[in-house]
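In: okay, predicted coordinates and the sequence, questions at the end:
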Amino acid sequence: MLKITKEKINNKWYEFTLNSHSMSVSFLNFGGIITKILAPDKYGNKENIVLCYQDYAHYETNPLYLGAIIGRVAGRIKNATIQIQNTEYELDQNESCHHLHGGKKGFHNVLWDFNTFQGEDGIGVTLTYTSPDGESGYPGNVNVKVTYLLTINNEFLIEYEATTDKETVLTLTNHSYFNLSGDLKKLVLDHEVTIDSSRILKLDKDLIPFDIVEDVSETEFDFRRGRLLQEGFVSNNEQNQLVGCGYDHYFLFDQQAANKVIVADNESGRIMKIKTNQPGMVMYTANTMQEGIMLNNLKSKKYLGVCFETQASPASLWLNDLPSITLLTNETYKKQTIFSFDVIEKKK
């Protein structure tokens, strides 16, 4: 049975819950923040598989960007400057001298308008926001629509759409931290991840991409046949160590597989598959997660979750041969990411 519920939070936001017969997805109209995804394990136990703050007041500042819509540009823009048609724009500097995740007034901390809908095969909420010309330094009035849809087949779709009245840059993603063990019972060390990618972006000491690694074969970045995340945590690879012993890298999809990412936790039996028309994603394994913030059941710490930030890379602004993030006035930005949930071993 498909059902949508709505609850007032802290007298200023709404939390929506999309319910299907076997799972549910909850999120706020503030930042489009996903607070819960309840999915069954192989024994049928429903547990939360994303990180959330125990005290919802933490979403006001959201230092971990938990579950949020990220924009206008997801990722880091070096020196917080962009150039469009020979005009240079200075953006918010919110990570040293660089610009991160849309700046101080990013999409993660704005209040979105909403509209609910329901059909035979799915239910959802459409979130809308108009980002004014000059917000965080970006040019153009940008109208953004993000739709969250849960289907009867346990697919959770995030659809992005945007237009601008002035040439600008845009690349959106969602910043949920997944932990398929359920209710944070363990770290993500034993999560087995498969990624349709043979190329990554190489990072400098400020975590700014500066080069394309054309072949990740025989390295801890080759996930094409599946790999445990902990292999990168203990790796001597300079790129793994640079980001705090783990991953915070952009993977370019090879477009060889329908499922761009497959994540499995053998103990719980949960498996998550990701399909998308985005050209790649950042995988971040919480290597530098701020510690001591109270989450679902315990305090935040390293390796407690893993993000799969499907998007185009802002590095296209200074690196050739990457898909562009420029949005023209006669274009409509349209992207989709689909998360599907199942279990490896059905309950007997």
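Out: Nice, thanks for sending it over.
In: going forward, measure contacts and count neighbours with C-alpha atoms only.
Out: Noted.
In: what's the local residue count around E238?
Out: A count of nearby residues for E238, using other Cα atoms under 10 Å, gives 10.
In: look up how far D321 lies from it.
Out: Noted for E238: a distance of 24 Å to D321, by Cα to Cα, to the nearest Å.
In: swap in Y177?
Out: 29 Å.
In: same check on E214?
Out: The spacing between E214 and D321, counted by Cα to Cα, is 11 Å.
In: try G140
Out: For G140, the distance to D321 - Cα to Cα - is 26 Å.
In: next one: P279
Out: P279 is 12 Å from D321, where distance means Cα to Cα.
In: okay, buried residues for stretch 38-58 please.
Out: Using 16 or more other Cα atoms under 10 Å as the test for burial, stretch 38-58 gives 38-42, 46-54, 58.
In: next one: it to chain centre, how far?
Out: 17 Å (Cα atoms, centre = their mean, to the nearest Å).
In: got it, and stretch 123-133?
Out: For stretch 123-133, the separation from the chain centroid amounts to 17 Å (computed by Cα atoms, centre = their mean).
In: structure B:
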Amino acid sequence: MRTWHCEWPRENCGTRYSALFTSTIGSGALCLALGLATMTTSAYGIEMRPFGETEDGTAVEEYTLTNENGISVGFITYGGIVTSINVPDRDGNTDNVVLGFDNLEDYRTKNPYFGTITGRYANRIGGASFMLDGETYTLAANNGPNSLHGGETGFDKQVWNAREVETDEGEALELAYVSPDGEEGYPGTLDVTVVYTLTNDDELRVDYTATTDKPTVVNLTSHSYFNLGGEGTGTILDHELMLNASRYTPVDETLIPTGELAEVAGTPFDFREATVIGERVRENHQQIVYGRGYDHNWVLDRPDDDSLVLAARLHDPESGRIMEIETTEPGIQFYSGNFLDATLVGTSGNIYRQSDGLALETQHFPDSPNKPDFPSTVLRPGETYETTTVHRFLTDGS
């Protein structure tokens, strides 16, 4: 049974909170009756607190989901950003294992996609344009000649509507956003929901759905930077990574796939068995040179269906923490934090240097709208985009 506590006088928080509470479940309604605005649980459940305002005065909240084992995950409504994932090491010591900031201003002005929901199209679209049903659509070129992660003002810079939802698996938060027709050059009004569920099996499940009123393209992912040793503790080059992929998509000098599905065997891209990330990251391989490290899409070895399959397994030998990723997606982007350059100060107050965190983004392939041989990312009216990714946290002592 949950014990609800209320903080933050409602008059300090505005009418946005009153509307939120009318839709909450369980004893949280007591907070509204008492005229108070923030609800927390004493042991497990959902906590919400203010996290600042955008330039136009829109309130941003941070939600924290906590499971029965004491694992917690934090999110803010700005960008749907994952602000923290607190998990134990093999000795039971809990640390945050994702990079981020402790304030909204840095997320608004400095964020290299730490923890964001990325879209309408995650990753790159070559030449910042694509053709669909005979019509060419021009996008923002925000990454050299290409469009990256939805453009100048992608989903990572929108304030999402949040509500608690009931599930059989654990505490869950639903984030919703409606992207209008023509936003960032994309056709169709896209209605998007992302549900974060923290299970009592220590899994963070992310379910994405979207519908459209015109043919469009969509590719959504979560862009957390992980360091299983703990945020701000240093490099991930000593982590061991397994990727369930026999092929990857080589890129040109602007990191757009060439269209080839290349074998990983005999290359620095072979992670079919657990391999120390730093072992080959400095090899003189043209693809490593293009990415300044790893920044590529791997083609997952999976059945020809939409079942959940193991995509990656990340292990930090020092802390003993392990993260396994399962997904319904056909690909995963491994980015080794190549462009972190000691100009950002993280949640812990420490600066982030190159390879102090890594991203493992489940996805459809980059530039799929311009590569007819890649799995399609086209969504049409009457269809529903549905994908799921699960992050499972454990230790090598469990």
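Out: Everything's here; your move. Bear in mind that the values here come from a model prediction, so they are computed numbers and not experimental data.
In: of E214 and D321 of the first structure, give the one with the bigger neighbour count.
Out: Neighbour totals were compared for E214 of the first structure and D321, and E214 leads with 12 against 8 (other Cα under 10 Å).
In: okay but that one is in contact with R199, surely?
Out: Yes - with contact defined as Cα atoms under 8 Å, E214 of the first structure and R199 form a contacting pair (4.9 Å).
In: give the equivalent position in the second structure for I158 of the first structure.
Out: The alignment partner of I158 of the first structure in the second structure, by TM-score structural alignment, is V206.
In: residue contacts, that match?
Out: Taking Cα atoms under 8 Å, 6 or more residues apart in numbering, we find V206 of the second structure in contact with V194, V195, Y196, T197, T388, T389, V390.
In: secondary structure element holding it?
Out: strand 203-212 (DSSP states H and E).
In: one step back: ok, and the closest non-adjacent residue to the match of I158 of the first structure?
Out: Among residues not flanking V206 of the second structure along the chain, Y196 sits closest, at 4.8 Å (Cα to Cα, 6 or more residues apart in numbering).
In: need the three-state assignment for the one you found.
Out: State at Y196 of the second structure, reduced to three classes by DSSP: H, G, I helix; E, B strand; the rest coil: strand.
In: what residue of the first structure matches up with it?
Out: Using TM-score structural alignment, the partner of Y196 of the second structure in the first structure is Y148.
In: for A122 of the second structure, same thing?
Out: Mapped onto the first structure by TM-score structural alignment, A122 of the second structure lines up with A74.
In: can you tell me how far its match sits from Y65 of the first structure?
Out: A74 of the first structure is 11 Å from Y65 of the first structure, where distance means Cα to Cα.
In: next one: M23 of the first structure
Out: 24 Å.
In: can you give me every residue that contacts the aligned partner of G103 of the first structure in the second structure?
Out: Matched by TM-score structural alignment, G103 of the first structure corresponds to G151 in the second structure. Taking Cα under 8 Å, 6+ apart as the criterion, G151 of the second structure is in contact with L139, A140, A141, N142, E184.
In: repeat for G232 of the first structure
Out: Each residue near G232 of the first structure by Cα under 8 Å, 6+ apart is listed here: E220, F221, N240, C245, G246, Y247.
In: endpoints of stretch 103-110 of the first structure, how far apart?
Out: From its first residue to its last, stretch 103-110 of the first structure covers 12 Å (Cα to Cα).
In: again with stretch 114-122 of the first structure
Out: 17 Å.
In: a strand runs through F223 of the first structure, doesn't it?
Out: No - according to three-state DSSP, F223 of the first structure belongs to no strand; its state is coil.
In: hmm, it is touching R199, no?
Out: No - checked against Cα under 8 Å, the pair F223 of the first structure and R199 is beyond contact range at 10.5 Å.
In: which position in the second structure pairs with D41 of the first structure?
Out: Match for D41 of the first structure (TM-score structural alignment): D89.
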